[in-house]
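K.L.:
Just to be clear, the model below is a prediction. Sequence and coordinates:
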Amino acid sequence: MVATTFQALSGSLTDITTRLGLRTPAQAGHLIVHSQQGSLDALENVLKRYLPEEQIEAVKRAYYFAEQAHYGQVRRSGEPYVTHPLAVAGILANMHLDAQSLLAALLHDVIEDTGVTKHDIAAQFGDDVADLVDGVSKLTHIEFDSAELKQAENFQKMTLAMSKDIRVILVKLADRLHNMRTLGVLNRDKMRRIARETLEIYAPIAMRLGMNEVRMEFEDLGFRALHPMRSKRIEAAVIKARGNRKALVENIQQQLSDALDNEGISADILGREKHLYSIYRKMKVKRKLFSEIMDLYAFRVVVDTVDACYRTLGIVHSLYKPVPGEFNDYIAIPKSNGYQSLHTVLKGMNGVPIEIQIRTREMEDMANSGVAAHWLYKTEQGSTSASHARARQWVQGLLEMQERTGDSLEFIENVKIDLFPDEVYIFTPKGDIMELPRGATAVDFAYAVHTEIGNRCVACRINKRLAPLSEALESGQSVEIVTSPSGRPSPAWFNFVVTARARTNIRHFLKDQRREDSVELGSNILEKALRAYDTRLRDIDEQRLDHCLERFGQASLEALYVEIGVGNLLPHVVAAQLSLGNKNDDDATLEEAVAIRGSEGFAVTYAKCCCPLPGDPIAGYLSQERGIVVHRDGCANLSEKRDQPERLMALRWDEEIDGQFAVGLRVEAENRRGIIAVIANRLSVIGLNIERISSHARDTHFTYIDMELKLSSRIHLARIMKRLRTIDGVRKVTRTSRR
């Protein structure tokens, strides 16, 4: 196999000589073979530390297979293409990944870029390796409308493969890391596009999987590609600051070392420096000067056992004064990516802030390699296997989100939201701990517990007190969700939920609910329209119904109802088509008013210009996408639509009304202190909540107080207005539209 490969390689030396600027094919061949063999030998030396001989031989066989498959292909830099998969395998080998992952790394581009098929790989190296390679391969045989759609579809494909085998994403991250390291040979636009994609997706994924070293390298390489001048200036400033701080850092380090030695604790104490992108992001987001960010002196203390971690914490707290509120125990409560450590901030000499992280050696490996450390410690139990389980749980969540979303562009936007978890830790009523992103609300918590809990959520208790659903949660709080069988998500929830799971489920529910509401309303309207033609839907023969559906481009009767319900099709036009022309289209009107009961959901909206209440004479306008818009009969805005008589509808209130309806009130009252509180208290006593309130002075003596209430009927409104007029200082109460 080796001889065949080298012989085939030498056949392409004329091209390679030209690219490398060498004089003879023999010179080129000698350089390439020597370079590749050296890299392969280096990989083999790493593998000998942790893999048995037969698995190392399988890896070498995969290398020769890839070399043959990529024969004649070169990278933009002029190097043979096989140097890329070899470098990817080297990255994974340094993480001590298993042999199958290394085989997939060496073969990861052969399906995408050569004539080799998945079946060929399975025949040579087994089905598991073939599935890994296929999972990493992009969709190359499909034309996409845009680069964004292509990115989204490829990410969806990778997510599905990840759900079956988490190693897919590890190979992909290593692939992207080597591409980022060699980004300089690309043109400026492509370099920026790849760097931006890396910062938006792959760096956060590495963080989510706890692969901190990979994440930091992604961020710094991406930062250099996107903002080369900024990165150079910050890097120069860091080097300068490092020299100025050297003596103080060594002094603190020595004090920590002496204190631990006195207590018999063996530890490695490392000075920790923020990487470039982290400094840039903090300067930009927090609007801080470089000097303010570099004021913090950071150290990492690595010890042997968990017990030693807590003993070390006590020692450093006795050495320096801890800053209140700046201690976090991520050993007892690990982060969602499995990260464990003790974090504390201290006040050192002359008030210098010192940040210290304390962890075991295994936690250190986990912090750097994350889920990849699962293979490093796979024979042991504990945090590593838990981290692997968390990663699988996250990927499973992505899969569920993908199934719910359906649209690949929407899915990848949700993934981007979900990839930045600065966590808070919330307790369930049973004492279990749930991790949520910072800024999460009770609605996010409800959906994290279960989709049905979120869909039926109506209220919440935070630390046993009733609180708004929109209130941001804080670590340590206990949250209880109050549900109701009649509860349903509100579009207003989109204004404050932060998790992709909550957003996806709310959107999914509202979409289904809107369809159900539209089906019911469309059926009701069409039946009323057919009565104008002296017929009923059940009397329409199947052939005529099919012809009507075909004419209006609908696949089913339900789809036809939806189009009528949302206002895209006019009911009397559909009725005329179904009725075989029993009556002239010009005479076809909705002779019987459609009954409105208040529970039609999204298919019926109530005009803000006149705020109709049960008891008001009403009429409707069939609006596209909004369904029936209900107005008071004398509304000026409705009168302006008389030029579209085909969209006007006769409406009436049903005998059984279900729900509360928004109405505006204007109270003219004396301009004196406390009058608004008196009005609010009077309404609260009778069980009414003010949805919205504002005031502005009419003159020096009187003020206008505009408010929005939810009432059940016109009679209810009359009682409220009468009660408000009895308040001392209230001069006049009138009904208005909502403000």
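P.N.:
Thanks, I have it. Quick caveat, the model's predicted, so the values are computed rather than measured.
K.L.:
CA only for contacts and neighbour counts going forward, please
P.N.:
Fine.
K.L.:
need the longest helix for this protein.
P.N.:
Ranked by residue count, the top helix of the chain under DSSP state H comes out as helix 228-262.
K.L.:
buried sites along it?
P.N.:
Ser231, Ile234, Glu235, Val238, Val249, Ile252, Gln253, Leu256, Ser257, Ala259, Leu260 (16 or more other C-alpha atoms under 10 Å).
K.L.:
okay, pairing it with this:
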Amino acid sequence: MDIQPFFTEEERKDFFSKYRQLVRSLYSFLQKEDIRKMRELMQRVVALDCYGRDKNGINGLIRNINTALIATTEIGLKRTSVIALLLYRPVLKKAVTLEEVEKTFDADVTLIIQRLLKTSDLYARNTAVNSENFHHLLFSFAEDVRVILIMIADRLCLMRLGKQLKEDDRLRLATEASYLYAPLAHRLGLYKIKSELEDLSLKYTDSKQYDFIKRKLNETKRSRDLYIAGFIAPIEKKLKEAGLHFDIKGRTKSIHSINNKLKKQKIEFEGIYDLFAIRVVLDTPLEKERSECWQVYSIITDMYQPNPNRMKDWISIPKTNGYESLHITVMGPQNKWVEVQIRTRRMDEIAERGLAAHWKYKGVKAESGLDEFLNTVRAALEEKENNPLDLMQDFKMDLYKDEIYVFTPTGELIKLAKGATVLDFAFAIHSKLGCKCVSAKVNEKNVPIKYVLHNGDTVSIVTAPSQSPKRDWLNIVVTSKARVKIKQALREETAKAVDFAKEMLQRRFKNRKIEMEEPHLMRYIKKKGFKTVTDFYVELAEERLDPNNVIDEYQEYVRKETEANERSEVRSAGEYSTTTEVEEISTNKDVLVIDKNLTGIEYKLAKCCNPIYGDEVFGFVSTQGIKIHRLDCPNAQEMFSRFGYRIIRAKWSGKGDNGYVVTLRVIGRDDITIVTNITSVIGKESNVTLRSLNIDSVDGIFQGNFAVLVRDTNSLNMLVKKIKAVKGVKTVDRLNS
């Protein structure tokens, strides 16, 4: 391949090294002519510059080969997926046709490329996931999980290249990875990749905390290694005496999980006792797996006192993503609690490589959980009226939840998310049972539908023919399956109520011999303050509005409207001018374009970070409407990680000449002339107005807060630069609020 001009010398070496590694890892899965065909195609598309550098200078072909290596060596994808991944970009750029790909390889490769093309916006490097394209992501997930695995591999590849990205791109990528791709990796059982994505996200979004934990881990490494060696030695001796074949090692917990413990438990680093876990991996045939795992459990608990409250048996009942392991916590030397994980080589491979390892061990009972989850995704996507924002909310919450195991009266085991209620259980059995549920018997005791279930509960649902889903049920359930089914039932009930109310109102109009004109009625409904026509008819159906009062008010409204129109006829057309509130917002020169190129949408600027024209911003859908935040808002990370489904894109358009108030904190040497000089600088700036100032002076240090009205970030940056040049000024910082 003569593609030297395309690479730097270092990139050229890296590419051919990775290429050989990829071929070696896939060799036994490739067909006879695959390598020759790929080489010929790649030579052609490289010559057409399909793999050009992006705006960060990253070589597209290097990125693709690295992603392909992750996909095959760390996730376990094979020939079809890797070829599709390498040819996706040439097909996207129309250098190669799908027909040519199918002719050269096969229809399955073409199928994956087609599905990757559907998510091309998401697969593009800098596109943040919003409510609209999340629907496409879920659709791809339900249609072909390999597409999502490729996208996870690509995000991991980019996160590893993080230092080569611009800071803004790195932040977007990190927040997207933490609130979406890490949870997806978790749901698919890719624990190693999930941990790395989380750690890298923390590194890029909170580097101080990341570096602090990393430094602390390095400082305690020697004593930790000595402790692990001392803990393992007697166990190793006993397991060998029992004739077992195994590996045993200590594993330090991820930086992200340690950070979570620090935040949740509000303790110092030294207060965390479980910084590591011991893992015993048995080499044993399938039929002996369970018995040998329990044999190891018995040997370890004979030597060290176990904590019964921290015992997790995922061997008898695997997690829904296929994870199998026996977790115990025992009291080790120096009275320290130590977590021990016991599993077999097969279980370990599934734990590390997730879904792809399931295909290798097809037929093992642990794989059914993912099929159930995908069926729920498909059911939600079939609901055409499902709001994309609701989809994000429903499925984001299902990705990371721990599980509980409960039983039907006949002993059938049902897996539910931790925190699931009686109502979740009813919908898990059948949607009809859920819709008619009024209460339940849990362990022979009567409980209400909102009762939270616990591991091992036996549940019997009580129904009533007159029962129907209520809107507040959405606050009771925690599983996406229950939410989807409740919303579906509520929509059906609403549709019936609207039809009934429409028919009833038309009948009342007819009885009173009044003609109902649709345009007048629509304007009357809007004037009454209803957001939608459906809301109006629901109020009528539920008898919160009197139809006779509605007709009287409608007549009065039509009368006034007619009189106003008659009066307006004598005025000059040139005198008429009016705008609605939304139009006023949308015609501002500093208008925001929200989500998918939408303007004229009402929004508020968040007080926590006070964004101004020119700041990089995003929208957050709150209960008070859309709030606009700066990308570097102190609350941004929390919003992205906990409420990713509410995030929408936003960007400025037009000119920002309306003015925004920004507070600057200036610190410097205490000098009588410093305030005069700063206010003089502000006064000379044509696009800046001083609104207020607050000054303090302690121990020879001057500190002042200057509230200024600026047009945009350009005028703000220019002002900050000039204030910094004032004699005696040390620092100038923009306050968030």
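P.N.:
Everything's here; your move. Keep in mind that this is a model prediction, so the values were computed, not measured.
K.L.:
got JSON lines for the buried residues of helix 228-262 of the first structure, with distance to Ala697 of the first structure too?
P.N.:
Converted to JSON lines, the buried residues of helix 228-262 of the first structure look like this (distance: C-alpha to C-alpha, whole Å):
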{"residue": "Ser231", "distance to Ala697 of the first structure": "55"}
{"residue": "Ile234", "distance to Ala697 of the first structure": "54"}
{"residue": "Glu235", "distance to Ala697 of the first structure": "58"}
{"residue": "Val238", "distance to Ala697 of the first structure": "57"}
{"residue": "Val249", "distance to Ala697 of the first structure": "62"}
{"residue": "Ile252", "distance to Ala697 of the first structure": "63"}
{"residue": "Gln253", "distance to Ala697 of the first structure": "65"}
{"residue": "Leu256", "distance to Ala697 of the first structure": "65"}
{"residue": "Ser257", "distance to Ala697 of the first structure": "69"}
{"residue": "Ala259", "distance to Ala697 of the first structure": "68"}
{"residue": "Leu260", "distance to Ala697 of the first structure": "69"}
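K.L.:
Could you point out which of those residues is nearest to Pro489 of the first structure?
P.N.:
Ranked by distance to Pro489 of the first structure (C-alpha to C-alpha), the buried residues of helix 228-262 of the first structure are led by Ser231 at 45.2 Å.
K.L.:
Which residue, neighbours along the chain excluded, lies closest to the closest one?
P.N.:
Arg224 (5.5 Å; C-alpha to C-alpha, 6 or more residues apart in numbering).
K.L.:
Matching the one you found against the second structure, which residue comes up?
P.N.:
Mapped onto the second structure by TM-score structural alignment, Arg224 of the first structure lines up with Lys203.
K.L.:
Hmm, that match is touching Lys214, no?
P.N.:
No: contact criterion C-alpha atoms under 8 Å: Lys203 of the second structure and Lys214 do not qualify, at 10.0 Å.
K.L.:
From the contact counts, what lies against the helix or strand hosting the match of Arg224 of the first structure?
P.N.:
Element membership for Lys203 of the second structure, per DSSP states H and E: helix 191-205. Applying 3 or more C-alpha pairs under 8 Å, 6 or more residues apart in numbering; DSSP states H and E, one finds that helix 191-205 of the second structure makes contact with helix 145-160, helix 167-176, helix 182-187, helix 207-219, helix 255-265, helix 345-353.
K.L.:
most packed of these?
P.N.:
Highest mean neighbour count among these (mean count of other C-alpha atoms under 10 Å): helix 182-187, with a mean of 24.
K.L.:
The first structure: matching residues for that one?
P.N.:
Using TM-score structural alignment, the residues of the first structure aligned to helix 182-187 of the second structure are 203-208.
K.L.:
Quick check: that stretch compared with the second structure, mean distance?
P.N.:
Here the mean offset of stretch 203-208 of the first structure against the second structure after fitting is 0.7 Å, by mean C-alpha distance after the TM-score superposition for the first structure.
K.L.:
next one: that stretch to chain centre, how far?
P.N.:
How far stretch 203-208 of the first structure lies from its chain's middle: 13 Å, per C-alpha atoms, centre = their mean, to the nearest Å.
K.L.:
Need the residues that contact that stretch.
P.N.:
Outside of stretch 203-208 of the first structure, the residues within contact range by C-alpha atoms under 8 Å, 6 or more residues apart in numbering are 173, 212, 214-216, 218-219, 336-337, 391, 419-421.
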